[in-house]
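Student: here's a sequence, model it:
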Amino acid sequence: MSTALSLAVLTPDTIDAALALRVRPDQEHLVAPVATSLAEAYVHGEAAWPRLILDGDRPVGFVMAFFDLRFHPDRPGDRPRSGLWRLLIDAGHQRGGYGRFAVEQVCAEIRRRGGTRATVTYHPGPDGPVGFYTRLGFRPTGELSGTQVVAEVEL
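Tutor: As a prediction, this is how the structure comes out:
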């Protein structure tokens, strides 16, 4: 991993590189492809924050955050949530610190927008990313989102 890590807005010049990112075949059931994420970002508008993870000018992954910092008076007890919606590190670039960098940048953006917690959902099985998120401070809330574990970290 170089010291020139950054997150970049996707552009017409970078879309093909983003769409070419792939996890290992044994991880495909854990994360949706970039194309699915971009379709979700399109329909969710400003709530979605898709970014390409770059090492210098080389795409190494994709991250998408979601932001909901508004108070919902019609839902007492419901807390606004922001967090990590999708994280995909290309198979050839895994275990290089890129995922940690991306999660840290998402958390920094949540803080910049006034948030105090970050939320993530993940596949709960032994092949899932529970260890990764635990090392970053995320703790299960006891909730499920479909079949996925919901975890949070205080910022």
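
Student: please make it C-alpha for all contacts and neighbour counts, starting now.
Tutor: Noted.

Student: how is Thr134 assigned, secondary-structure-wise?
Tutor: helix (DSSP: H, G, I helix; E, B strand; the rest coil).

Student: again but with Gln105, I slipped
Tutor: helix.

Student: once you drop chain neighbours, what's closest to it?
Tutor: Leu7 (8.0 Å; Cα to Cα, 6 or more residues apart in numbering).

Student: how close does the one you found get to Thr121?
Tutor: From Leu7 across to Thr121, the span is 21 Å (Cα to Cα, to the nearest Å).

Student: then Leu10?
Tutor: 24 Å.

Student: what about these two, which has more around it?
Tutor: Each of Leu10 and Thr121 has its neighbours counted (other Cα atoms under 10 Å); Thr121 has more, 23 against 17.

Student: distance of Thr36 from Phe62?
Tutor: Counting by Cα to Cα, the gap from Thr36 to Phe62 is 12 Å.

Student: want to put them side by side, so please do this one too:
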Amino acid sequence: MAELRLEELSASNISAANALTLKPGQEQFITPVSYSAAAAVNDPNMTWQRVVVDGDHEVVGFIMGSFDPDADDEFRSILWRINVDAEVQGRGIGQFAVDALADEARGRGQDRLYVIWETGELGPEAFFLRTGFTPIGETQYGETIGALDL
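Tutor: Predicted coordinates for the structure are as follows:
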């Protein structure tokens, strides 16, 4: 891996972000990046979308969070989506992206970052636990709510 860096999601890199591959079974837990981009149009000031670039140009991941100081606790500072290309999973790219989102949350005066995940075989739970999130409850639909103290 070369040096990782972040770029804002843009017209020049959204195709590469949409082309990120998944390991078999992960597709049921991931929404396409283009859906995330469309959701951000409603309030671009609160939505934080970045691609992770390896070296000079290769997009290897995507992360989306949002910040809303007027929302309920778990929606004030939340990680909505994270995708890391199947070929490079397990190499620290997801941790790099989560750390960057946590830094952004701290910079916006937040003291916790939240995430909501669906449990299941091949799901993201082990990843979120490894990156420091702790389960703190469940949604009304049975999804896990996790928090990362900043």
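
Student: returning to that earlier point: Thr36 and Phe62 of structure 1: which is more packed in?
Tutor: Phe62 (28 against 12).

Student: tally of neighbours for the closest residue to the more buried one other than its chain neighbours?
Tutor: Counting by Cα to Cα, 6+ apart, Phe62 of structure 1 lies nearest to Leu52, which is 4.6 Å off, once chain neighbours are set aside. By the criterion of other Cα under 10 Å, Leu52 of structure 1 has 26 neighbours.

Student: what of Ala118 of structure 1?
Tutor: Neighbours around Ala118 of structure 1, by other Cα under 10 Å: 24.

Student: show me what it aligns to in structure 2.
Tutor: Aligning on TM-score structural alignment places Ala118 of structure 1 opposite Leu113 in structure 2.

Student: what sits against its match?
Tutor: By Cα atoms under 8 Å, 6 or more residues apart in numbering, the residues touching Leu113 of structure 2 are 74, 77-79, 102, 105, 147-150.

Student: from those residues, which land in helices?
Tutor: 74, 102, 105 (DSSP state H).

Student: for the spatially closest residue to the first one that is not a sequence neighbour, what are its contacts?
Tutor: Once its chain neighbours are removed from consideration, Glu74 of structure 2 has its nearest residue in Tyr114; the separation is 5.7 Å (Cα to Cα, 6+ apart). When contacts are counted by Cα under 8 Å, 6+ apart, Tyr114 of structure 2 touches 74-75, 77-79, 133, 145-148.

Student: ok, and the most crowded of those?
Tutor: Of those, with other Cα under 10 Å as the count, Ser77 tops at 30 neighbours.

Student: just give the nearest non-adjacent residue to that residue, would you?
Tutor: Phe67 (4.6 Å).

Student: list the contacts of the aligned residue in structure 2 for Val130 of structure 1.
Tutor: Taking TM-score structural alignment, Val130 of structure 1 has Glu125 as its aligned residue in structure 2. Going by Cα under 8 Å, 6+ apart, Glu125 of structure 2 touches 117-119.

Student: element containing the match of Ala118 of structure 1, please.
Tutor: strand 112-117 (DSSP states H and E).

Student: ok, back up a step: I'd say the residue nearest to Phe62 of structure 1 and Leu7 touch.
Tutor: Yes. Between Leu52 of structure 1 and Leu7 there is a contact at 5.5 Å, judged by Cα atoms under 8 Å.

Student: what separates the residue nearest to Phe62 of structure 1 from His44 of structure 1, distance-wise?
Tutor: From Leu52 of structure 1 to His44 of structure 1 the distance is 18 Å (Cα to Cα).

Student: try Phe67 of structure 1
Tutor: When Phe67 of structure 1 is compared with His44 of structure 1 (using Cα to Cα), they lie 11 Å apart.

Student: between those two, who's got more neighbours?
Tutor: Per other Cα under 10 Å, whichever of Phe67 of structure 1 and His44 has more neighbours is Phe67, with 20 against 12.

Student: tell me the contacts of the more buried one?
Tutor: Per Cα under 8 Å, 6+ apart, neighbours of Phe67 of structure 1: 47-49, 81-83, 110.

Student: what's the farthest-apart pair in those?
Tutor: Trp49 and Arg81 (13.9 Å; Cα to Cα).

Student: how about the strands of structure 1, start to end?
Tutor: Remark: strands assigned in structure 1 by DSSP state E are 5-8, 48-55, 58-66, 83-89, 117-122, 139-145, 148-154.
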